[in-house]
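Engineer: With the sequence up front, the predicted model follows.
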Amino acid sequence: MRLEFVENGPIRLEGGRFRVRVGEREEVLEKPRLSLCRCGASANKPFCDGTHKRIGFQAPGGVLEVEGD
């Protein structure tokens, strides 16, 4: 799995199948990419809704790659 920390933006996960649990809610999403809120202001947490652009969120970019055994 690859996580990209977009400069001044969300965390993007690449993988294809994601099981998301938030409180009592659980869903499985089949997508090539998923964007998660990093600014804390999204109205659709944990997902990014683009609010980071409006509020001027700033953070450096980076990449984290998780390798299986």
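Structural biologist: Noted; the coordinates are in hand. Numbers count the residues shown, from 1 in each chain.

Engineer: from here on, contacts and neighbour counts on C-alpha atoms
Structural biologist: Will do.

Engineer: Quick check, residue 21 in contact with residue 29.
Structural biologist: No - applying CA atoms under 8 Å as the test, residue 21 and residue 29 come out as separate, 11.0 Å apart.

Engineer: Structure two is appended below for comparative analysis:
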Amino acid sequence: MSDDKKADVDSETILMTLDQIGQTIDIMTNVVGRLRGYITEQVDNKVTDELDLSEGQQPLIHKESQTLH
């Protein structure tokens, strides 16, 4: 195989790989954002419950799904 042909194949492979890496990063960014939102929601609920308890109120039962979508 000539050096020019080998360089073309290598360039195509590199570009395809970079595209796949970019797609993976996009997906992982989405997952991290969802997890961050879920954790923030859980922390906010815990703080609210603790404030309610400190004021002598009964804690609210949170009927939120534990499943991440």
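Structural biologist: Received the coordinates, thanks. These numbers come from a predicted model, not from an experiment.

Engineer: TM-score of the superposition?
Structural biologist: The TM-score (TM-score structural alignment, normalised by the length of structure 1) is 0.25; 34 aligned residues with a CA RMSD of 4.2 Å.

Engineer: quick revisit: identify the contacts common to residue 21 and residue 29 of structure 1.
Structural biologist: The contact sets of residue 21 of structure 1 and residue 29 do not overlap (CA atoms under 8 Å, 6 or more residues apart in numbering).

Engineer: Would you map the strands across structure 1?
Structural biologist: 2-5, 11-22, 25-36, 62-65 (DSSP state E).

Engineer: From the chain's centroid, how far away is stretch 3-21 of structure 2?
Structural biologist: Its chain's C-alpha centre and that of stretch 3-21 of structure 2 lie 29 Å apart, by CA atoms, centre = their mean, to the nearest Å.

Engineer: ok, now stretch 37-50 of structure 2?
Structural biologist: That offset, for stretch 37-50 of structure 2, works out to 18 Å (CA atoms, centre = their mean).

Engineer: returning to what we had before: can you lay out the strands of structure 1 as CSV showing mean neighbour count and distance to residue 54 of structure 1?
Structural biologist: Below are these laid out as CSV (neighbours: other CA atoms under 10 Å; distance: least, CA to CA, whole Å):
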stretch, mean neighbour count, distance to residue 54 of structure 1
strand 2-5, 17, 18
strand 11-22, 15, 17
strand 25-36, 13, 16
strand 62-65, 12, 22
